[in-house]
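Engineer: Pasted the sequence and its predicted model underneath.
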Amino acid sequence: MRLDHWLQAARRRIDTIDARLLLQQVTGLSRTDLITRPETLLTPAQEEGLESLVARRAAGEPLAYLLGEAGFRGRRFQVSPAVLVPRPETEALVDLALAKLAELAQDKPRVLDLGTGSGAISICLALECPVAQVSAVDVSPAALAVARANGEANGARVCWHESDWFAALGEARFHLIVSNPPYIHAEDAHLAGDGLRFEPRLALTDEADGLACIRRIVADAPSHLEPGGWLLFEHGWDQGEDSRNLLTAAGFKAVQTWQDLAGHDRISAGQWLA
């Protein structure tokens, strides 16, 4: 089958951009090639592979898993079903973390990323704040394998730990702790919808009310923060007030919440002064 004929057929089942990217992935051709060489014939093996990918995409599997990578802050990160696909809204967490690091004015600030997944947050922090000493933890060995590979591919210096939140860190203290923890309510219907049902459930929900992991992080973070250090974490659109209340009750100061581009509460933070 010709490239242009295949694209025409695929567009009836999936988005045009998705179809083009899958075609480039399988054939190794550039977008320019697809435009200037539409008569190029697919091999039987390529047709078979593309049919499988289109069927998976049509069933709702994230494009990033099919391509094996996703973009985040202008960089490419390997992804697999062992990790969440990095979201654009999480880039704001990196921006805020960098701003807090600048305010702290530490020569070698120690930074911790809790539940690192693909490593996108910790790697970007290490690359965009080269003086920082960045550590990252995840409870999943498979996720850590992806994160380590991404760190090597991007040339980032990150110390990786397999840990259930702070459990393996001993008495280590940090100037900044960031996290994008599981915060979806276990009964949220979106978990069974397209996209999310293909991603690791462990990274999406606490199998409770969506605040269990946030409660644990907020409760344990003071033992791992230097005086004046900050805790920042992403949360659900309707969890801003609960997050602020948890931070305040735990003794954090300067508690605040930032909204995402849609105007929803998305990131909360507090400073530990004790």
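Structural biologist: Great, that's in hand. Just so you know, these numbers come straight off a predicted model, no measurement behind them.

Engineer: contacts and neighbour counts: CA atoms only from here.
Structural biologist: Fine.

Engineer: can you map out the helices along this structure?
Structural biologist: 3-10, 16-27, 31-36, 44-58, 63-67, 91-104, 120-128, 141-154, 201-204, 212-220, 240-249 (DSSP state H).

Engineer: can I assume Lys139 is in contact with Ala167?
Structural biologist: Quick fix: residue 139 is Val, not Lys. No - with contact taken as C-alpha atoms under 8 Å, Val139 and Ala167 are classed as non-touching, separated by 9.8 Å.

Engineer: sorry, back to before: export the helices of the chain as CSV, with columns for distance to Val111 and mean neighbour count.
Structural biologist: Supplementary listing: the helices of the chain in CSV, determined by distance: least, C-alpha to C-alpha, whole Å; neighbours: other C-alpha atoms under 10 Å:
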stretch, distance to Val111, mean neighbour count
helix 3-10, 45, 16
helix 16-27, 36, 18
helix 31-36, 40, 12
helix 44-58, 37, 16
helix 63-67, 28, 20
helix 91-104, 9, 17
helix 120-128, 8, 23
helix 141-154, 15, 19
helix 201-204, 21, 19
helix 212-220, 15, 17
helix 240-249, 19, 18
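
Engineer: Could you provide those in CSV, with additional columns for distance to Arg266?
Structural biologist: Below are these laid out as CSV (distance: least, C-alpha to C-alpha, whole Å):
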stretch, distance to Arg266
helix 3-10, 36
helix 16-27, 28
helix 31-36, 36
helix 44-58, 28
helix 63-67, 23
helix 91-104, 9
helix 120-128, 16
helix 141-154, 24
helix 201-204, 15
helix 212-220, 13
helix 240-249, 7
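
Engineer: Check it against this one:
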Amino acid sequence: MRPSSRPSPRERIAEAARTLAEAGVPTPGVDARLLAAHVLGVAPLEVGFAQPAGDFEARYAEVVRRRAAREPLQHITGSAPFGLLDLAVGPGVFIPRPETELLAEWAVREVGGVDKLQPLVVDLGTGTGALALTVATRCPHARVIAVEKSPAAREYARRNAEAVGARVEIVAGDMTDPQLLSELRGRVDVVVTNPPYVPETGELDPEVYRDPHEAVFSGADGMREIRGLIPVASGLLAPGGALGIEHDDTTSGAVRSLLLADASLTAVTPLEDLAGRQRFVTASKVTANQPTEDPWPAPSTTA
């Protein structure tokens, strides 16, 4: 580079990647490019062809500084991709993770197999609306109800529903409340949930602690909310209805044990994420004269 020339966006990105790497950001090159695309107002693949405005360097330096301080990338850009959706996020709402897309796909398949004109779906703890909106956009014939306790998160869910033009009923409620949606008991075809499930710890990446604490952590073992929501979900399900729960990769056996303890549930099955970790458990509500079964017994908890 000649001394008098101004660094190109590509050179600034390389410099930013080094800064982010030194700060411990796990994906410094990717984040540096995504931040540049955000400032330039272009797609990431178009960064190398964009003509930066005069204030690019100052604006880019500021967002790189924020990311180096371990502010989540999604809080800086204001959005998070989730499947085919681009969801508004920010302080006060949980940032959806890519692995949850597998649970969303499971829910879409289950809804597609329901032999009704209007399947009924409930998303417990909707947050940004990621699961509910995926189902609503992919299965527009379904009635989708999204339950969320946090007022801030409900507002994000409303914004996202309006942005994608999806019909979702957003309801204030606690996923562990035995009276939740009592008027729908025994009528719901699919219940899906990505609840708080991380064991209380101070050893995670700094970005995790920027999410609302109550949306991430769930007691010492990560199971508090799951224990509370299973009887609620079981009561809501219609005979033959399906339940899908995301959980920590250390608690698959514990979740299965809880589901097996509910005599009204059957076909308790673990599902793996793309890394081969058991991260989801599904079950279905028994139908008349159907015995319970467990093709995947939970591990013994005795020594």
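Structural biologist: Yep, that arrived. In this text, all values refer to a predicted model and were calculated from it rather than measured experimentally.

Engineer: more neighbours, Val139 and Ala167 of the first structure?
Structural biologist: Val139 (20 against 12; other C-alpha atoms under 10 Å).

Engineer: how about the more buried one, what's its match in the second structure?
Structural biologist: Counting by TM-score structural alignment, Val139 of the first structure corresponds to Lys149 in the second structure.

Engineer: Can you give me the distance of its match to Gly92 of the second structure?
Structural biologist: When C-alpha to C-alpha, to the nearest Å is applied, the distance between Lys149 of the second structure and Gly92 of the second structure equals 12 Å.

Engineer: so who does the nearest residue to Pro44 of the second structure once chain neighbours are set aside touch?
Structural biologist: Leaving out its chain neighbours, the residue that sits closest to Pro44 of the second structure by C-alpha to C-alpha, 6 or more residues apart in numbering is Ala37, at 5.1 Å. If a contact means C-alpha atoms under 8 Å, 6 or more residues apart in numbering, then Ala37 of the second structure has Ala43, Pro44, Glu46, Val47 as its contacts.

Engineer: what residue lies at the spatial centre of the second structure?
Structural biologist: Most central in the second structure under C-alpha atoms, centre = their mean is Pro96, positioned 3.4 Å from the mean C-alpha point.

Engineer: Make sure that one is actually in contact with Phe82.
Structural biologist: Yes - the pair Pro96 of the second structure and Phe82 passes the contact test of C-alpha under 8 Å, sitting 7.0 Å apart.

Engineer: any common contacting residues for those two?
Structural biologist: Common neighbours of Pro96 of the second structure and Phe82, counting by C-alpha under 8 Å, 6+ apart, are Ala130.

Engineer: coming back round to it: quickly name whichever of the contacts of Ala37 of the second structure is closest to Gly219 of the second structure.
Structural biologist: Out of the contacts of Ala37 of the second structure, the one with the shortest distance to Gly219 of the second structure is Pro44. That distance is 38.9 Å, counting by C-alpha to C-alpha.

Engineer: how about that closest one, what does it touch?
Structural biologist: Listed by C-alpha under 8 Å, 6+ apart, the contact set of Pro44 of the second structure reads Arg33, Leu34, Ala36, Ala37.

Engineer: same deal with Arg173 of the first structure?
Structural biologist: Applying C-alpha under 8 Å, 6+ apart, the residues contacting Arg173 of the first structure are Arg110, Ser223, His224, Leu225, Glu226.

Engineer: Drop the exposed ones from those and show what's left.
Structural biologist: The neighbour-count test (16 or more other C-alpha atoms under 10 Å) marks Arg110, His224, Leu225, Glu226 as buried among those.

Engineer: Quick check: the second one vs Ala274 of the first structure, distance?
Structural biologist: When C-alpha to C-alpha is the yardstick, His224 of the first structure and Ala274 of the first structure sit 12 Å from each other.

Engineer: cool, and Ile267 of the first structure?
Structural biologist: Ile267 of the first structure sits at a distance of 23 Å from Ala274 of the first structure (criterion: C-alpha to C-alpha).

Engineer: Same question for Pro200 of the first structure.
Structural biologist: The gap separating Pro200 of the first structure from Ala274 of the first structure is 36 Å, by C-alpha to C-alpha.

Engineer: Residues in contact with the top strand by length along the first structure: which ones?
Structural biologist: In the first structure, assigned by DSSP state E, the strand with the most residues is strand 225-234. Among residues not part of strand 225-234 of the first structure, those counted as contacts by C-alpha under 8 Å, 6+ apart are 90, 93, 97, 100, 104, 173-181, 218, 221, 266-274.

Engineer: Tell me the residues of the second structure aligned with that strand.
Structural biologist: Residues 237-246 of the second structure are the counterpart of strand 225-234 of the first structure, counting by TM-score structural alignment.

Engineer: Now do stretch 203-210 of the second structure: distance from first to last residue.
Structural biologist: Across stretch 203-210 of the second structure, the straight-line distance between its terminal residues is 14 Å, by C-alpha to C-alpha.

Engineer: Leaving out the residues flanking it, which one is nearest to Leu34 of the first structure?
Structural biologist: Using C-alpha to C-alpha, 6+ apart, the closest residue to Leu34 of the first structure is Leu3 (7.0 Å).

Engineer: List the contacts of the one you found.
Structural biologist: With contact set as C-alpha under 8 Å, 6+ apart, Leu3 of the first structure has these partners: Leu34, Pro38, Glu39, Thr40, Leu41, Leu42.

Engineer: didn't the fourth one look like it was pressed against Trp6?
Structural biologist: So that's Thr40 of the first structure. No - counting by C-alpha under 8 Å, no contact exists between Thr40 of the first structure and Trp6, whose distance comes to 10.5 Å.

Engineer: okay, now Ser268 of the first structure: neighbour count?
Structural biologist: Residue crowding around Ser268 of the first structure was assessed by other C-alpha under 10 Å; the count is 23.

Engineer: Can you tell me what it aligns to in the second structure?
Structural biologist: Using TM-score structural alignment, the partner of Ser268 of the first structure in the second structure is Val281.
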